[in-house]
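Participant: can you look at this prediction? I've put the sequence above it.
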Amino acid sequence: MGVIEVDRARARGPRVIPDRPWADIMLDEAVLAVQRRNVEAAIPLLAATRGDPEVRALRIEALSRAAVGMSRGIESLIARDQANPDLWLWLGRTRIEEAFEIKPEVKARAVQARRLEAYHSAMESARQPLVTAAGLMPADPVPWESMLWLAVGLERPRSDKDSVWYECARRWPTLYPANVARLITLSPGWGGTATEMLEFARTVVAKAPEGSPLPALIPLAHFENVAAERTPMSRGGWFGFDAQREIVAAAGQWSQRRIGPAHPRSIEAHNAFGAAFFLSDLRRPARGHLTRTGGRFSRLPWSHLGGEPENQFQRACNKLNVITN
């Protein structure tokens, strides 16, 4: 799939592929199969990831979101294969995604006590499957990455989040989604501070291995920082000059390191940089990164802009005359 810039792009708009920020055809097919309630289609896809935590984490996340409402089906698979770590991991992460679907809005919590109780119960139900998965594959960091989101979802004390991060990082310190989860636990919106969050992002990026999209933590950190203070009525630009300069430097660092096959999270990183450059009115680099998404947008950072991420992504593509074909 290529992407071109044309004068009539505003009329046609981008060909958007909703919530599939990856270049993995087999995962596309498995997600469709699971959405059609064929949960068995995921089994070989997950088994093939046991030696690659980055691909494993991506596929678990994608297939869990596809399986929302179908955790009972995964339980049935486990009943036939109770020693399968892939299934326990999938069940735990699916329960997390199911819980997030029923999480009450903050403003409504006072009048939705029952729903909040149901949310906490649903989220807590993910713990045992994830612990089981971790026990079956002790070297696997992905159950711990999921437990980071569990700690975020339950708003656990900082010490709990730190201990889960330690277990994940000592197994695979450069796991992209785990570093994103850690960034969020340190963000002002989740009880951390801008200083600590940005220091973490900069330290990780400075040590990022060749080809890793971890430099995208820089724009994501700046999004988290601004979003914590921004309101729907806020006016003016998102990023000041210093933030823009740091984002430009991080983008350059990543592009210089991108040698060999693309990282499984490259499209997510292109979304992060593309959104940041778009909001900074840096049209050429914004267009370059959004072109490389192939019309596949990620929830972060577009959800920070308000409304549906798809609408924000499409708006940016329209303004930059970027379409897919």
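Facilitator: Yes, it's here.
Participant: please count neighbours and contacts with C-alpha atoms only from this point.
Facilitator: Fine.
Participant: thought R20 was touching G295?
Facilitator: No. Look at R20 against G295 with CA atoms under 8 Å: they stay out of range, at 9.2 Å.
Participant: tell me which of the two has more neighbours.
Facilitator: G295 (29 against 19; other CA atoms under 10 Å).
Participant: isn't the more buried one up against W22?
Facilitator: No. Here G295 does not reach W22: they are 10.5 Å apart, not a contact under CA under 8 Å.
Participant: not counting sequence-adjacent ones, nearest residue to S146?
Facilitator: Leaving aside its chain neighbours, S146 sits nearest to R93 (6.2 Å; criterion: CA to CA, 6 or more residues apart in numbering).
Participant: count of neighbours near that neighbour?
Facilitator: 33.
Participant: quick one: name whatever helix or strand follows whichever helix or strand it is part of.
Facilitator: Assessed by DSSP states H and E, R93 sits inside helix 85-101. Downstream of helix 85-101, the first helix or strand assigned by DSSP H and E is helix 113-124.
Participant: now the angle between helix 85-101 and that next one, please.
Facilitator: Going by axes from the mean of the first three to the mean of the last three CA atoms, to 10 degrees, helix 113-124 is angled at 160 degrees with respect to helix 85-101.
Participant: which secondary structure elements does helix 113-124 contact?
Facilitator: Helices and strands touching helix 113-124, by 3 or more CA pairs under 8 Å, 6 or more residues apart in numbering; DSSP states H and E, are helix 85-101, helix 142-153.
Participant: A further structure is provided below for comparison with the first:
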Amino acid sequence: MQKDSGDPALAQVRAAAASGDWSAVREVLEARPESEDRTELLWAVGDTAGVERWITGVLEAEPEAALPRLVAGIRHISWAWEARTSARAEHVSREQFEVFHARLRTAEEWLYEVAEREPRWISPWYGLQITGRGLQVGQATARSRFEAAVRRDPRHLGAHQQQLQQVCKKWGGSHEEMHAFARAAALGAPGGALLGQLVAVAHIEQWLSLDGGADYAYMMRSEVKDSLHEAAEHSYRHPDFVRHGAWNQVLNSFAMAFSLAGERGAARACFEATEGRATEFPWSYMNGSHPAAAYRTQRSATGL
């Protein structure tokens, strides 16, 4: 299973982070400017165990540098969720929540420092969207962080994905707000943009929120199918669609949504375009332990 876009730089930066080689980590990150979206590379570092131990020395050695603070901030976000775990809130202890919130507050300190030092960078604002949700800063503050991100990159998929989560019912929003945001962002972007994925993810989110039976009945609604096709036409089916960035995750998302909606032909086309490469998201919603198994099952159902 492919957890990412297949970018070879990801393997490089993970290996460097695991060995505590800051020089190599910095080289990979600096080779990918903010204008080309390096959030995936940053998360590869942030998800690597042990970074929190060696990054402290880098911060002390480079007190004026923004990049080490950005790495420290992103690592503290991932480290915070490691403490919280993915369990439902009622199954997370008070001690776990205390560690979770403490690490998120530390992440916010680093990220705000980066935003001040590098006002054009989008990565710190993307990170602040995530810390804000964990710290429950409220919808108004969350919206302002999203707006700060998209002022720097109007079509940044990650920032839009985070705002979609923010307006989901499970995070204090509503299904109506979620779908309205997804559709406006997707159709308001130029043809071929990756933002069409938001419509597919919004329907998957609502499917996930419903009980057995009602979930599939929802996906089979004609208006759901119509909105998926509308978004697909404006996104990956558009002649201006280019395979860059998170393109494969976009196709995997539509493959899952069309499969759930019983649109076998549309799902098959998406699976063919992925060339057998599953992404962890969104298939982890269907099978958290084995996302690739969910991909293979649905792919086989289309006759491939």
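Facilitator: Yep, it's here. Predicted model, so just to flag it, every value in this text is computed and none were measured.
Participant: what residue of the second structure takes the place of A201 of the first structure?
Facilitator: In the second structure, the residue paired with A201 of the first structure according to TM-score structural alignment is A182.
Participant: for its match, give me its contacts.
Facilitator: For A182 of the second structure, the contact set (CA atoms under 8 Å, 6 or more residues apart in numbering) comprises L164, G196, L198, V199, A202.
Participant: change it to 7 Å
Facilitator: By CA atoms under 7 Å, 6 or more residues apart in numbering, the contact list for A182 of the second structure reads L164, L198, V199, A202.
Participant: which residue packs closest to the last one, ignoring adjacent ones?
Facilitator: Going back to what we said before, that points to A202 of the second structure. In space, and not counting its chain neighbours, A202 of the second structure is closest to H179: 6.0 Å by CA to CA, 6+ apart.
Participant: with the first one instead?
Facilitator: Computed as CA to CA, 6+ apart, the closest residue to L164 of the second structure that is not its neighbour in sequence is M178, at 6.1 Å.
Participant: which SS class is the one you found?
Facilitator: helix (DSSP: H, G, I helix; E, B strand; the rest coil).
Participant: quick check: A133 of the first structure touching P143?
Facilitator: Yes. Between A133 of the first structure and P143 a contact is recorded at 6.5 Å, counting by CA atoms under 7 Å.
Participant: between the two, who's got more neighbours?
Facilitator: P143 (31 against 25).
Participant: residue in the second structure matching that one?
Facilitator: P143 of the first structure maps onto P124 in the second structure, by TM-score structural alignment.
Participant: do the same with W165 of the first structure
Facilitator: Using TM-score structural alignment, W165 of the first structure pairs with F146 in the second structure.
Participant: packing partners of the helix holding R93 of the first structure?
Facilitator: helix 53-66, helix 71-80, helix 113-124, helix 127-136, helix 142-153 (3 or more CA pairs under 7 Å, 6 or more residues apart in numbering; DSSP states H and E).
Participant: list the contacts of the first one.
Facilitator: Contact partners of helix 53-66 of the first structure, identified using CA under 7 Å, 6+ apart, comprise 27, 31, 34-35, 46, 49-50, 90, 93-94, 97, 141-142, 175, 264.
Participant: tell me the most packed of those residues, by neighbour count.
Facilitator: R93 leads those on contacts (other CA under 10 Å) with 33 neighbours.
Participant: what is the aligned counterpart of it in the second structure?
Facilitator: Counting by TM-score structural alignment, the partner of R93 of the first structure is I74.
Participant: close enough to count as contact, that match and L128?
Facilitator: No. Counting by CA under 7 Å, L128 is not a contact partner of I74 of the second structure; they are 9.3 Å apart.
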